[in-house]
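Peer 1: Coordinates for the following, if possible.
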Amino acid sequence: MATLGQLERSVMDALWDAPGTLEANELRDLLAAADGQRELAVTTVLTVLGRLEKKGMISRDRSARPHRWRAAGSRAEHVAELMHDALGDVGDREAVLARFIGRVTPEDAAALRRLLGERAAS
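Peer 2: This is a model prediction of the structure:
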């Protein structure tokens, strides 16, 4: 799973939060509003969209002009894949899991117990 740069992450956040597809100009406006900074050039947004498409993170609807973009998967799927990839790169997975569990909140620990229980039951 590819890691994302800051602008790529901002674009993905906007696409994940959108109820449907977005045009590059709409994304540019959302990014400017979210950051409270100067607007990006639409060519910059299109470059980032092209990179994200090559990474398989987004898809483009080419049937209309201007093209419309959407996330290929959910935010949760992306984060889970990052966690899985990180865990796969270490030699002592149990030590990493123990360290991770030692830092979770009581609420997250309860959610993990419940989810593991559901998995064991199925």
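
Peer 1: For the rest of this, base every contact and every neighbour count on C-alpha atoms.
Peer 2: Will do.

Peer 1: how about stretch 44-62: buried residues?
Peer 2: Buried residues in stretch 44-62, counting neighbours by 16 or more other CA atoms under 10 Å, are found at 45, 46, 48, 49, 52, 53, 57, 58, 59, 60.

Peer 1: So for this structure, the centremost residue is which one?
Peer 2: Nearest to the geometric centre of the chain sits residue 75, at 4.2 Å (CA atoms, centre = their mean).

Peer 1: pretty sure that residue is touching residue 17, no?
Peer 2: No. Using CA atoms under 8 Å, residue 75 makes no contact with residue 17, being 9.1 Å away.

Peer 1: Can you list the buried residues in stretch 24-32?
Peer 2: 24, 25, 27, 28, 30, 31.

Peer 1: Here is the second sequence; please produce its structure so I can put it next to the first one:
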Amino acid sequence: MTDHNNEHTTRRRGQGELETQVLAALRQAPEPVTAAWVQERLGAGLAYTTVMTILTRLQVKGAVVRERAGRSFKWTAVADEAGLAALRMRKVLDSGADREAVLASFVTALSPGDERLLRDLLAKPSTEEEE
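Peer 2: I've put the predicted structure just below:
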């Protein structure tokens, strides 16, 4: 007999979900940490190689940096969850053949509230600092 409850708790996580979880773990770290530290925090039978793959992908996206620590590396988050989402959006925009069409399609799909928020953000001077 199949244990449906166990199947549900060991479901496969998607790449985006793993990236978010790895980034969250790094943001909680008191200092640069190893992949093994991240693996331990995430638990749930996550393989070390999977953690390394996600860390490397996050580095390529500019969301984390690494520094040499002996024969391995220590990792630090440089983006938060919103920054990671923005990096993903930028990647999609950069991969489109027609930037104007991609942006127009994105804007027309926004809810009225999100469209107002976007207009407000675009109206702010880019050098303005939040108080």
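
Peer 1: Superposed, what's their TM-score?
Peer 2: Here the superposed chains carry a TM-score of 0.58, computed using TM-score structural alignment, normalised by the length of the first structure; 112 aligned residues with a CA RMSD of 3.8 Å.

Peer 1: picking up where we left off before, which one of the buried residues of stretch 24-32 of the first structure is nearest to residue 69 of the first structure?
Peer 2: residue 24 (7.7 Å; CA to CA).

Peer 1: when you align them, which residue in the second structure goes with the closest one?
Peer 2: Residue 24 of the first structure maps onto residue 35 of the second structure when the alignment is built from TM-score structural alignment.

Peer 1: residues in contact with its match?
Peer 2: 48, 51, 52, 55, 73, 74, 75 (CA atoms under 8 Å, 6 or more residues apart in numbering).

Peer 1: one more time with 10 Å, if that's ok
Peer 2: Contact partners of residue 35 of the second structure, counting by CA atoms under 10 Å, 6 or more residues apart in numbering, are 22, 26, 41, 48-55, 72-75.

Peer 1: and if you look at residue 42 of the first structure?
Peer 2: Contacts of residue 42 of the first structure by CA under 10 Å, 6+ apart are 24, 25, 26, 27, 28, 29, 48.

Peer 1: What about those, which are in helices?
Peer 2: 24, 25, 26, 27, 28, 29, 48 (DSSP state H).

Peer 1: Hmm, residue 49 and the fifth one touching each other?
Peer 2: To tie it back to what came earlier, the one meant is residue 28 of the first structure. No. Counting by CA atoms under 10 Å, residue 28 of the first structure does not reach residue 49; the two are 11.0 Å apart.
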